[in-house]
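Participant: structure of the sequence below:
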Amino acid sequence: MWGYAFIAPAGLGLAVFYLWPVVRTGYFSFTEWGAFGGHTWSGLDNYHRLLSDPEVGRSLVNTLAYTALGLIAIPLAVVFAALLNRDGLRGAGIYRTLFFLPVVTMPVAVAMIWRWLYNGDYGLINHVLAQVGIDGPNWIADPDTALFALVVVGIWSSLGYNLVIFLAGMQAIPKEYYDAAAIDGAGPVRQFFRITLPLLSPTAFFVSIISVIGSLQLFDLVYVLAGSGQTARANPAFPRMETVVQLFHDRAFATNDRGYGAAIVMMLLVLIIALTALQFRLQKRWVHYG
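Facilitator: Model (predicted):
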C-alpha cells in the first residue's frame, strides 16, 4: 500500500489532466455543438466529414512532410554531439549551453525572432543575401519556401535537446572500447561508425520517438509565423504551412465547431499511436537482425 500511496499524486494528476481529457475528447468527436454551447449525439458524422474534407488531407500531408524533414535534426545532433564529446575540447560547456538555449526559450519568442529573420522586406536573411547579389523571397509568404522555412526553425529549436541526449549516450559508452579499437589501428572515423553509432541505437530510438511525436503536434510556430483564422488564410503560403493541430484549433475555437475539431484531434491521436507502434516494430527488427 505504501507503493500505491507514493504514486497516487502522480497517478491522480495523470488521470485528471491527461486520461480524462482524452476520454472526453473521444466522446465529443461523436457530437455536434451549437453556436451557444451544448451538444447533441451525431454518431459517425464528423468522421465521415473527415474523409471528404480536402483541408484535412492537406494539413495531414503538411504535418507528415514537416515530421519527415524534421528528422534531419537527429543525424545533425549526432555529429555535433560527437564533436563536443572529444577529449580536451576547450569551452565544451559554453558550446553545450549555446546549443541548448533554443530549447529553454519560449516557442513564441523563437517564432517572433524567426519571423523577423524571414521577413521579405527588412529581414536579416534577405539582407545578407542582398550583399552577394541574391534577391531572397518572402520566406513565410512564398508557397515554395514556407514549409522549408518552418522546418529550419523546427530543426534549430530541437537540435539542442537531441544533442544533450546523444551526448549523454556517448559518455555512457565505456572508453575501453575506443582504447581497444585504437590499438587495433582504428581511427576516429572508423571508431565512430563501428562503436559509437551501434551503441547509440537505443538513444537514437528514444530521440526519434520524441521527435516524431513533437513534430506531429506542431502548433505554436505556425500560429505565430502564419497567424490564425482569416489573418492566416490571407497568407498565400498558409496552405503549405497548416498543420493538423492548427486545423483543430481553427475548427474547435475559431469557428466553434468543437465536435469536428475533436474528431480531427482524435485522428491525430490514432496517427501518433500508429507511427509510434511502427517505430517500436522497426526497432525490434533492427535489434534482431543487428
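
Participant: all contacts plus neighbour counts: C-alpha atoms, from now on.
Facilitator: Fine.

Participant: and the helices in the stretch 101-250 of the chain?
Facilitator: 107-118, 124-131, 146-171, 175-183, 188-191, 197-199, 201-216, 220-226, 229-233, 244-249 (DSSP state H, counting those that start in this stretch).

Participant: which strands and helices sit next to the first one?
Facilitator: When contacts are defined as 3 or more CA pairs under 8 Å, 6 or more residues apart in numbering; DSSP states H and E, helix 107-118 packs onto helix 124-131, helix 146-171, helix 220-226.

Participant: one more to line up against the first:
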Amino acid sequence: MQRHRVTEALWGYAFIAPTALGLAVFYLWPVLQTAYYSFTEWGAFGGHTWTGTDNYVRLIHDPEVGRALVNTFAYTFLGLLSIPLAIVFAALLNRKMRGVGIYRTFFFLPVVTMPVAVAMVWRWLYNGDYGLINYVLSLVGIDGPNWIADPDTALYALVVIGVWTSVGYNLIIFLAGMQAIPADYYEAAELDGAGPLRQFLRITLPLLSPTAFFVSVVSVIGSLQLFDLVFIIAGSGNAARANPAYPRLETVVQLFYDRAFVTNDRGYGAAIVIMLLLIITVLTALQFRLQRKWVHYA
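Facilitator: Sure thing, here's the model as predicted:
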C-alpha cells in the first residue's frame, strides 16, 4: 500500500511538472530577477552595479511616481463601474428572447478585439477636430473638447474605453453565475408574489456575490496594469509629454516603460514594477479578507 501511494504521488508530480516548470521559468524567475535588479543601477552600455535601496528611496521622493499612482488608482476605482453594468446587462440577456445569442456576441466583441485596434478607433472617436463624438455634439450645438488632450477629460475618456472593453468579459462571467442559480428559487419566489425586480434584488444579487468577488479581483488587477491603451493613445517619451493631458494619463506601468526602456534607467524601472507588484498583492489580500468577512456576516 505504501509503495502504491508513492507511485501515485510520483505520477501526480510528473503530470504537474511541465506546468510547474513553465511557471518557474516564465513567471517566478523573472520576478526574482526583477527584484534583484531593483537594487542595482544600469550603465548606458549594459552591466549593473549594486546600489542597495537607493532606487526605493528615489521612488518615495519622486513626484511623478505619486502622480502615476493617483492616476492608476483613479482609473481602477472608476473602472469598477463595469461590474454593475455587466450585472444589469447579464440579467437582461439571461432571458429567453429572440436573437439573444447575437446580443451576447456584440457585447463580447470588444473583449476579443486587439487592444491596438480598440485604441486606434477610440483615438479617432475622441479627436477634437474630426472625431465622431464631437461631430454628433456639434449637431446639437455643443462644442466638444479635445478629449485626450484636455487634462479635465483625458482620464475620464480613458475610463470610458476601459469600461467598454471590460463589460463584455464581466457580462459572460455573471451570465454563467446566473445560469448556475437553481430555478426553484425563482419559482418559489414567484409563488410568494415576488416580481422580477424583487427576485433580482433578493435572489440573484446575493447568490452572485462569489462571482462578483472574482470579477472584482480580476478587474482591479487588470486596471492596475493598464498600459496598452495609454501607450497607443498618448505614446511615450518626449512625444507623449508634449501632450498637455499626459500628467492625467500616465499610469504606473507607463512610467515603468519610460524609465526602463526609453531612458534606459532599468534599475529604477525594476523598483517601480516591484512596487506595483506589492500594491497588487496587498489589494488582492485585502479583497480576500473583505470577502471572508462578507460571507461571515451573511
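
Participant: if we can go back for a sec, as CSV, the helices of the stretch 101-250 of the first structure with distance to residue 89 of the first structure and mean neighbour count would be great.
Facilitator: As requested, those are arranged in CSV below (distance: least, CA to CA, whole Å; neighbours: other CA atoms under 10 Å):
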stretch, distance to residue 89 of the first structure, mean neighbour count
helix 107-118, 29, 17
helix 124-131, 31, 14
helix 146-171, 14, 21
helix 175-183, 16, 13
helix 188-191, 15, 13
helix 197-199, 21, 14
helix 201-216, 23, 18
helix 220-226, 34, 21
helix 229-233, 46, 14
helix 244-249, 42, 24
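
Participant: would you mind saying which of these lies nearest residue 57 of the first structure?
Facilitator: Nearest of the helices of the stretch 101-250 of the first structure to residue 57 of the first structure, taken as CA to CA: helix 244-249 at 9.0 Å.

Participant: and the closest one, how far out from the chain's middle?
Facilitator: 15 Å (CA atoms, centre = their mean, to the nearest Å).

Participant: what about it, how far off from the second structure?
Facilitator: Aligned to the second structure and superposed, helix 244-249 of the first structure gives a mean residue distance of 0.1 Å (mean CA distance after the TM-score superposition for the first structure).

Participant: off-centre distance for the one helix or strand residue 286 of the first structure maps to?
Facilitator: For residue 286 of the first structure, the host element (DSSP states H and E) is helix 258-289. Taking CA atoms, centre = their mean, one finds helix 258-289 of the first structure lying 14 Å from the centre of the chain it belongs to.

Participant: mind listing what's buried along that helix?
Facilitator: 258-268, 272, 276, 279 (16 or more other CA atoms under 10 Å).

Participant: of those, which is the nearest to residue 73 of the first structure?
Facilitator: So of the buried residues of helix 258-289 of the first structure, ranked by how close each gets to residue 73 of the first structure (CA to CA), first place is residue 279, at 17.2 Å.

Participant: wait, which of the helices of the stretch 101-250 of the first structure is closest to residue 7 of the first structure?
Facilitator: Nearest of these (CA to CA): helix 201-216, 24.1 Å.

Participant: how about the closest one, aligned to which bit of the second structure?
Facilitator: The aligned range for helix 201-216 of the first structure in the second structure is 209-224, by TM-score structural alignment.

Participant: swap in stretch 28-39 of the first structure?
Facilitator: Taking TM-score structural alignment, stretch 28-39 of the first structure hits residues 37-48 over in the second structure.

Participant: map residue 270 of the first structure across to the second structure for me.
Facilitator: By TM-score structural alignment, residue 270 of the first structure lines up with residue 278.

Participant: would you reformat the helices and strands packed on helix 107-118 of the first structure as JSON lines and include distance to residue 199 of the first structure?
Facilitator: Shown next, in JSON lines, are these (distance: least, CA to CA, whole Å):
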{"stretch": "helix 124-131", "distance to residue 199 of the first structure": "39"}
{"stretch": "helix 146-171", "distance to residue 199 of the first structure": "8"}
{"stretch": "helix 220-226", "distance to residue 199 of the first structure": "34"}
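
Participant: what sits against the residue mapped onto residue 179 of the second structure from the first structure?
Facilitator: Taking TM-score structural alignment, residue 179 of the second structure has residue 171 as its aligned residue in the first structure. Neighbour list for residue 171 of the first structure: residue 85 [criterion: CA atoms under 8 Å, 6 or more residues apart in numbering].

Participant: thinking again about what came up before, select, out of the helices of the stretch 101-250 of the first structure, the one closest to residue 82 of the first structure.
Facilitator: Among the helices of the stretch 101-250 of the first structure, helix 146-171 comes nearest to residue 82 of the first structure, with 7.2 Å by CA to CA.

Participant: what about that closest one, how far off from the second structure?
Facilitator: Compared with the second structure, helix 146-171 of the first structure is 0.2 Å away on average (mean CA distance after the TM-score superposition for the first structure).

Participant: how far out from the middle of the chain is that helix?
Facilitator: With CA atoms, centre = their mean as the basis, helix 146-171 of the first structure stands 9 Å off its chain's centre.

Participant: now it against helix 201-216, angle please.
Facilitator: Put simply, helix 146-171 of the first structure runs at 150 degrees to helix 201-216, going by axes from the mean of the first three to the mean of the last three CA atoms, to 10 degrees.

Participant: that older thread, go through the helices and strands packed on helix 107-118 of the first structure and name the closest to residue 115 of the first structure.
Facilitator: helix 220-226 (5.8 Å).

Participant: pull up the aligned stretch in the first structure for stretch 82-89 of the second structure.
Facilitator: Going by TM-score structural alignment: stretch 82-89 of the second structure matches residues 73-80.

Participant: so what touches the matching stretch?
Facilitator: 155-156, 158-160, 162-163, 166-167, 204, 207-208.

Participant: for stretch 185-195 of the first structure, same thing?
Facilitator: So stretch 185-195 of the first structure is contacted by 177-178, 181 (CA under 8 Å, 6+ apart).

Participant: and stretch 110-125 of the second structure, by the same measure?
Facilitator: 130-134, 148, 161, 164-166, 168-169, 228-229, 232-233.

Participant: before we move on, what about stretch 126-136 of the second structure?
Facilitator: 124-125, 142-148.
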